[in-house]
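1. Predicted structure and sequence below. I'll ask about it afterward.
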Amino acid sequence: MLDYFVSAAVTMLVVLDPPGLAPIFLAVTSGLSTEERRRVAWRSSIIALGILAMFGAIGAPLLAALGITLPAFRIAGGLLLFAISFEMVFGRRTERKSENAEAMMREHHLHHLSVFPLAIPLMAGPGAITAMMLLAGEAKGDPTRLAGLFVITALVVAACLAVYLAAERMNRLLGVTGNAILTRLLGVVLTALAVQFVMDGIRAAFLTG
């Protein structure tokens, strides 16, 4: 059982990669105040945890019932991530924020940002969801192992939240110019990650087909 818990902890840490989320969080929340960033961090973490817990509990039978394969899920996640990376590279996000300056529109934007791309697909993405379903399957219905898996997942998501909250310090160090450069560079990185998701999905589809 100890081996299972260690394997689950290492797998979820590697898949979610909390330290790697800090610069991406800064990039996609550029232009937000400290309080708004904090709210987005909490919401996205809670949403991601809920999604991962749900897929750990009923993910495999749910996708099977809908006729959705894991490769198709991975391709969809890659395409969604590509859309947001395109906006980051060309500065469309900043333009849209300046156009939607009214309070209610901004609140809507914060809710949207918490769900996409932070909760999905950066935290609860195809890799994390797949890992969660596989680890839940390895538990073979053992309540202790399943409970341990959910606790481990909650702790890893909490680590992501801590990274998000600490990212504000990095934002102050970078300044306006540094954040603009970082947003473009990470947009390119996210584009490559999105393409990799799609390629992995296509490869897996051919192998399973």
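-> Looks like it arrived, so ask away.

2. C-alpha only now, for contacts and for neighbours.
-> OK.

3. For whichever strand or helix holds P23, give me every contacting residue.
-> According to DSSP states H and E, P23 maps onto helix 18-28. Residues from elsewhere that reach helix 18-28 (CA atoms under 8 Å, 6 or more residues apart in numbering): 88, 118, 122, 156-157, 159-160, 163-164, 167-168, 171, 179, 182-183, 186.

4. For the chain, just list every one of the helices.
-> Counting by DSSP state H, the chain has helices at residues 2-16, 18-28, 34-66, 70-90, 92-99, 103-113, 126-138, 143-208.

5. Quick one: the ones you listed as CSV, columns for mean neighbour count too.
-> Output for those, formatted as CSV (neighbours: other CA atoms under 10 Å):
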stretch, mean neighbour count
helix 2-16, 16
helix 18-28, 19
helix 34-66, 18
helix 70-90, 20
helix 92-99, 13
helix 103-113, 14
helix 126-138, 21
helix 143-208, 17
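
6. Report the distance from the helix holding P23 to the chain centre.
-> Taking CA atoms, centre = their mean, to the nearest Å, the mean C-alpha location of helix 18-28 is offset from the chain mean by 10 Å.

7. and here's the other structure:
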Amino acid sequence: MAIDFTFSMKVFSSLFAIMNPIANIPVFLSLTEGMADGKKRAVAATTFIGVTIGCVISVTVGETILNVFGVSIEDFRLAGGLLVLLIALDMVHGSPSAQHTPQRREVGASGYDQDVAIFPLTTPLLVGPGTIATLVRALSVCQGDGNRQTSDGYDTGSNRGRNDGRKLDDNIQGFSSLARSVIDGSLNRYD
């Protein structure tokens, strides 16, 4: 069994761009601010283990889990994009995101979130919808399933008709229009 280095580099570069570990260094530093060096190393090790487990689960049973719930890869990516949009809108407005701000019951006696290694570092920052979708698609390409290529070169692993591609394009265009109107409406409030 020969290793396809071109495909391996495509998957690695996709995962590196989606996980973006360099940009997450400031997030890690801000979440572990005030912790002892040993505790920071423990958080980093727990995050590494969590990311590894999350990626292995995504590759091995990710498509099965999505199929059980009747969710396609495209639907999963769209839902993840909506979550990112909501977080971005909160950031534009200057209000803290409920997804990234721990509740009082989640903060330990020391005043720090005790589970920053799992949430938000492991998931959703490093192993989020983009990472899971990329891993599931890469596995479908390795297995040779499906007959449709997406714009980024990955096979979707589905045997759908041509109309599904048009439906997805229509959904994406509708989502883009909705996002533009929400952003325009949000920005008009501050004029």
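-> Alright, I've got the coordinates. On a predicted model such as this, the values are computed, not experimentally measured, just so you know.

8. which residues in structure 2 does the helix holding P23 of structure 1 align to?
-> Per TM-score structural alignment, the counterpart of helix 18-28 of structure 1 in structure 2 is residues 21-31.

9. One more: stretch 50-63 of structure 1?
-> Counting by TM-score structural alignment, stretch 50-63 of structure 1 sits on residues 53-66 of structure 2.

10. mean deviation (superposed) between that stretch and structure 1, please.
-> Stretch 53-66 of structure 2, aligned to structure 1 and superposed, deviates on average by 1.1 Å (mean CA distance after the TM-score superposition for structure 1).

11. what's next to that stretch, contact-wise?
-> Under CA under 8 Å, 6+ apart, the answer for stretch 53-66 of structure 2 is S72, I73, V127, T131, I132, L135, V136, L139.

12. Show me what the fifth one aligns to in structure 1.
-> Across the two structures, I132 of structure 2 finds its equivalent in I129 of structure 1, going by TM-score structural alignment.

13. and what of F119 of structure 2?
-> Using TM-score structural alignment, F119 of structure 2 sits opposite F116 in structure 1.

14. Counting neighbours, what do you get for its match?
-> 18 (other CA atoms under 10 Å).

15. go on, the one 5 residues further on?
-> P121 of structure 1: 22 surrounding residues under other CA under 10 Å.

16. Pretty sure it sits against L81.
-> Yes. The criterion here is CA atoms under 8 Å, and P121 of structure 1 meets it with L81 at 6.8 Å.

17. that older thread, do you know how far the match of I132 of structure 2 is from I51 of structure 1?
-> 8 Å (CA to CA, to the nearest Å).

18. for I58 of structure 1, same thing?
-> With CA to CA as the criterion, I58 of structure 1 and I51 of structure 1 are 11 Å apart.

19. how about the nearest residue to S14 of structure 2 once chain neighbours are set aside, what does it touch?
-> Once flanking residues are discounted, S14 of structure 2 sits nearest to T134: 7.4 Å by CA to CA, 6 or more residues apart in numbering. Taking CA under 8 Å, 6+ apart, we find T134 of structure 2 in contact with V11, S14, L15.

20. could these go into JSON lines alongside distance to G111 of structure 2?
-> Below are the contacts of T134 of structure 2 laid out as JSON lines (distance: CA to CA, whole Å):
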{"residue": "V11", "distance to G111 of structure 2": "39"}
{"residue": "S14", "distance to G111 of structure 2": "36"}
{"residue": "L15", "distance to G111 of structure 2": "33"}
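
21. which of these show up in structure 1 as well?
-> Retained in structure 1: S14, L15, out of these (criterion both residues aligned by TM-score structural alignment, their matches' CA atoms under 8 Å).

22. and which of the contacts of T134 of structure 2 is nearest L168 of structure 2?
-> Comparing those against L168 of structure 2 with CA to CA places S14 closest, at 21.5 Å.
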